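> fold the stuff below for me.
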Amino acid sequence: MSPDSLSASPSAAARTPSDLKWLLNERAALEGQAQLASERQSTLERQVARLSLELQEASAELTLTLVAWTIEWLRFFELWLVDGEWRGGGRHPEPQASPPP
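Down below sits the predicted model:
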């Protein structure tokens, strides 16, 4: 098969202006889809970055509140185990009198 026979294939020779118009429309559609995909990716990247910042802030807030409270509570608990006196404050139920035998 010679290179000349490839360029003169029937499909290439049989192309009409409507085929060219269709091809240009397809190309424009694909370019539009590529643009949309790029915009969606940019939006997604912004959302991921925002979520990452929010998670970092939430993590810092948890560290400052929940973890600190847990450490303090465990310290009071350990002291209570040693001497039986609760120093952590809060409300405690009053001991009930034991029923007579």
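> make it CA atoms for all contacts and neighbour counts henceforth
OK.
> so where's the longest helix in this structure?
Taking DSSP state H as the criterion, the chain has its longest helix at helix 17-62.
> would you pull up how far it lies from the middle of the chain?
For helix 17-62, the separation from the chain centroid amounts to 16 Å (computed by CA atoms, centre = their mean, to the nearest Å).
> quick check: next helix or strand after that helix?
Using DSSP states H and E, the helix or strand that follows helix 17-62 towards the C-terminus is helix 68-83.
> now the angle from that following helix to helix 17-62?
Going by axes from the mean of the first three to the mean of the last three CA atoms, to 10 degrees, helix 68-83 is angled at 30 degrees with respect to helix 17-62.
> before we go on, could you also do this sequence so I can check it against the first one:
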Amino acid sequence: MYASNISLDMHLKDASLTWTKRLKIAIDVAVGLDFLHGGVVTQDMVIHRDIKSSNILLTADWKAKITDFGLSIIIPINTEIDFVVDNACDFVVDFGLCTGDQDF
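Modelled structure (predicted):
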């Protein structure tokens, strides 16, 4: 796979990245994460832990590919998990989701 359109972060402010392309990219990433997170019940689960626009590469036909698995963890098949959170409040504190101060 050659990512001739480089990473998503290089295109986000580009007007040529239409909303149709953005939706297609979002769907590609969601399908990829579903697969990694156990969309196939006969494989281990992979939790990426570093999804961001610079870790999404784009091919010549604008297919999104998830990259940079350096922080990922593998959870063996049939492992019981209550919940996986790693410093989530560091990222959502501005929205009051961890403190209960949200006003939606």
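> quick check: TM-score for this pair?
The TM-score (TM-score structural alignment, normalised by the length of structure 1) is 0.25; 40 aligned residues with a CA RMSD of 4.0 Å.
> got the buried residues for the strand or helix carrying residue 33 of structure 2?
In this structure, residue 33 of structure 2 sits in helix 19-34 according to DSSP H and E. The neighbour-count check on helix 19-34 of structure 2 (16 or more other CA atoms under 10 Å) flags 22, 25, 28-29, 33 as buried.
> for those, which one is nearest residue 56 of structure 2?
The shortest approach to residue 56 of structure 2 among the buried residues of helix 19-34 of structure 2 belongs to residue 29, at 7.9 Å (CA to CA).
> for the closest one, which non-adjacent residue is spatially closest?
Excluding the flanking residues, the one nearest residue 29 of structure 2 by CA to CA, 6 or more residues apart in numbering is residue 64, at 6.3 Å.
> pull up the gap between the one you found and residue 45 of structure 2, please.
In this view, residue 64 of structure 2 and residue 45 of structure 2 are 20 Å apart by CA to CA, to the nearest Å.
> neighbour count winner among those two?
It is residue 64, of residue 64 of structure 2 and residue 45, that has more neighbours when counted by other CA atoms under 10 Å, with 26 against 21.
> show me the contacts for the more buried one.
By CA atoms under 8 Å, 6 or more residues apart in numbering, the contact set of residue 64 of structure 2 is 25, 28-29, 56-58.
> tell me the one among these nearest to residue 75 of structure 2.
Taking CA to CA as the measure, residue 75 of structure 2 sits nearest to residue 29 out of the contacts of residue 64 of structure 2, at 20.0 Å.
> the closest one contacts residue 66, correct?
Yes: contact between residue 29 of structure 2 and residue 66 holds when scored by CA atoms under 8 Å: they sit 6.9 Å apart.
> give me the common contacts of those two.
Common neighbours of residue 29 of structure 2 and residue 66, using CA under 8 Å, 6+ apart, are residue 56.
> ok so, going back, dump the contacts of residue 64 of structure 2 into JSON lines; add distance to residue 74 of structure 2 as well.
Formatted as JSON lines, the contacts of residue 64 of structure 2 follow (distance: CA to CA, whole Å):
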{"residue": "25", "distance to residue 74 of structure 2": "25"}
{"residue": "28", "distance to residue 74 of structure 2": "21"}
{"residue": "29", "distance to residue 74 of structure 2": "18"}
{"residue": "56", "distance to residue 74 of structure 2": "20"}
{"residue": "57", "distance to residue 74 of structure 2": "22"}
{"residue": "58", "distance to residue 74 of structure 2": "25"}
